[in-house]
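> got a structure for you, letters missing:
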């Protein structure tokens, strides 16, 4: 299965590359399919590849010292993950799991360096991706450390929205997300997430269903986050 142009355009890894780079990229990537719930890699595994999501959703998580899972992100088609392994060749720092049936394109270390030799912009793009995620992580630590539940839930929804998670609608963006999944992202309980979502629903910030949440008012969520 080959990569197609929309997938390449969605990935910041290929930003600024000339059209002829597409054929080289098609030869460099390998395609893999995972069943719902199947582990793609675990924290501590050797890392030799990054992955571009062609279809399906991927959950990124890790376990705390007490063994409790902390969900770091839900990723959509067009996004990449596992890229740190191409930089430091250290073991995986998190676990990646297929939420539903997932098709991935894997770029292994040797092929990555082959692309970099032809197109140095790829290495620059990867550095920008890592820098952006580091900034997000620093911001998230601050939010999860100091914000109350409403701020945490608002932040988690805004983060998903900015990463174009889900599908655009006439009113905003609809995300296939359960209350439990949102609670895991926000570092709170499912009961608390449901209570806060009901408040947001009444305020017109979101339209909350049992297995989907439609974000309607990002400015209103920003106001919640920064207590405006």
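Right, received. Where do you want to start? Everything numeric here is computed off the predicted structure, so don't read it as measured data.
> Every contact and neighbour count from this point should use C-alpha atoms.
Will do.
> Now the residue most central in space within the chain. Nearest residue, chain neighbours left out?
By CA atoms, centre = their mean, the mean C-alpha position of the chain lies nearest to residue 75, the distance being 3.2 Å. Spatial nearest neighbour of residue 75, excluding adjacent residues (CA to CA, 6 or more residues apart in numbering): residue 58 at 5.1 Å.
> The one you found: how many residues sit nearby?
A count of nearby residues for residue 58, using other CA atoms under 10 Å, gives 30.
> which residues touch it?
74-76, 96-100, 102 (CA atoms under 8 Å, 6 or more residues apart in numbering).
> Against residue 156, how distant is the residue nearest to the centre of the chain?
13 Å (CA to CA, to the nearest Å).
> from the chain's centre, how far out does stretch 221-228 sit?
23 Å (CA atoms, centre = their mean, to the nearest Å).
> which residues touch that stretch?
In contact with stretch 221-228 (CA under 8 Å, 6+ apart) are residues 147, 150-152, 154-155, 158, 205.
> can you rerun that using 10 Å?
143, 147-155, 157-158, 200, 205-206, 215, 218-220 (CA atoms under 10 Å, 6 or more residues apart in numbering).
> Among the residues you listed, which are located in helices?
Judged by DSSP state H, the contacts of stretch 221-228 include 143, 149-155, 157-158, 200, 218-220 as members of helices.
> among those, who's most crowded?
Within the ones in helices among the contacts of stretch 221-228, residue 153 tops the neighbour count with 29 neighbours, counted by other CA under 10 Å.
> Need the nearest residue in space to that one, chain neighbours excluded.
residue 186 (5.5 Å).
> And the strands in this structure?
Along the chain, the segments classed as strands by DSSP state E run 30-34, 39-41, 49-55, 58-63, 69-75, 80-81, 95-98, 102-108, 167-168, 173-175, 206-208, 213-215.
> want to compare, so here's the second one:
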């Protein structure tokens, strides 16, 4: 998909959704953030290699629709590590759609998948228990072939708590309760969580 040369963006670089550009993540990891009017930030999602982001401005022809009031939540993407990223202007995207319609179709599919996943996450935060959310998160990070079964945490506990819609202290508390009943075992200084009662774990994760 690269019509432009990938550029290195350092960890911490921010891409605001008011910028009329789309980005393609060649390598690295980017997170979607929400910025509240009081200045607090919350991690909503992580994107990996081969992901597009900031697509919305490409389909907003009227710039005033992208304007935000002082008391509204803003969204931006931030490099969670050093990343190589291709940048596309609105003209680039239009030309891409005209010259390579199959790639434009794939872009639409990618966008629809992202919307679906974010919608499911929103529903999960509304109706699922805290333990179910934790188990789903861990189930998506099971190390293939691990014995005993092991999940590997790839983000900090703070970001994990943000993604799961709870305070970090609450996350620790629920995980310790699950550990005390023998569901899984973990050390907060390690990125590995060992699943001890697999059947119960997967039932809790609704899988």
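All right, it came through fine. Quick caveat: nothing in here was measured; it's all calculated off a predicted structure.
> hang on, the earlier thing: could you report the distance from the residue nearest to residue 153 of structure 1 to residue 136 of structure 1?
Counting by CA to CA - residue 186 of structure 1 and residue 136 of structure 1 are separated by 14 Å.
> And for residue 102 of structure 1?
For residue 102 of structure 1, the distance to residue 136 of structure 1 equals 25 Å [CA to CA].
> Compare these two (neighbour count), which wins?
Using other CA under 10 Å as the criterion, residue 102 of structure 1 and residue 136 rank with residue 102 on top: 23 against 13.
> residues in contact with the more buried one?
Residue 102 of structure 1 makes contacts with 32-38, 40, 53-58, 76-77, as judged by CA under 10 Å, 6+ apart.
> What residue in structure 2 is paired with it?
Aligned by TM-score structural alignment, residue 102 of structure 1 pairs with residue 83 of structure 2.
> Once you drop chain neighbours, what's closest to its match?
residue 28 (4.4 Å).
> give the contact list for that neighbour.
Residue 28 of structure 2 touches 8-11, 47-50, 79-85, counting by CA under 10 Å, 6+ apart.
> can you do 7 Å?
Residue 28 of structure 2 is in contact with 48-49, 81-84, counting by CA atoms under 7 Å, 6 or more residues apart in numbering.
> Give me the neighbour count for residue 123 of structure 2.
Residue 123 of structure 2: 11 neighbours (other CA under 10 Å).
> Please report how far it lies from residue 137 of structure 2.
From residue 123 of structure 2 to residue 137 of structure 2 the distance is 15 Å (CA to CA).
> distance between the ends of stretch 62-69 of structure 1?
6 Å.
> buried stuff in it?
Buried residues in stretch 62-69 of structure 1, defined by neighbour count with 16 or more other CA atoms under 10 Å: residue 62.
> start and end residues in structure 2 for stretch 75-86 of structure 1, please.
Aligned using TM-score structural alignment, stretch 75-86 of structure 1 spans residues 47-58 in structure 2.
> which other residues reach that stretch?
17, 20-31, 90.
> go with 6 Å
Residues from elsewhere that reach stretch 47-58 of structure 2 (CA atoms under 6 Å, 6 or more residues apart in numbering): 20, 22-27, 29-31, 90.
> How about stretch 190-200 of structure 2?
149-153, 183-186.
> Save those as a markdown table, and put in distance to residue 66 of structure 2 and neighbour count too.
Output for those, formatted as a markdown table (distance: CA to CA, whole Å; neighbours: other CA atoms under 10 Å):
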| residue | distance to residue 66 of structure 2 | neighbour count |
| --- | --- | --- |
| 149 | 46 | 16 |
| 150 | 43 | 22 |
| 151 | 40 | 23 |
| 152 | 38 | 16 |
| 153 | 35 | 17 |
| 183 | 46 | 19 |
| 184 | 45 | 22 |
| 185 | 46 | 18 |
| 186 | 44 | 16 |
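> From those residues, pick the one nearest residue 97 of structure 2.
residue 153 (37.9 Å; CA to CA).
> Could I get the contacting residues of the closest one?
residue 191.
> Residue 6 of structure 2 pairs with which position in structure 1?
That one, residue 6 of structure 2, aligns with residue 31 by TM-score structural alignment.
> Quick check: its match vs residue 105 of structure 1, distance?
Distance, residue 31 of structure 1 to residue 105 of structure 1, by CA to CA: 4 Å.
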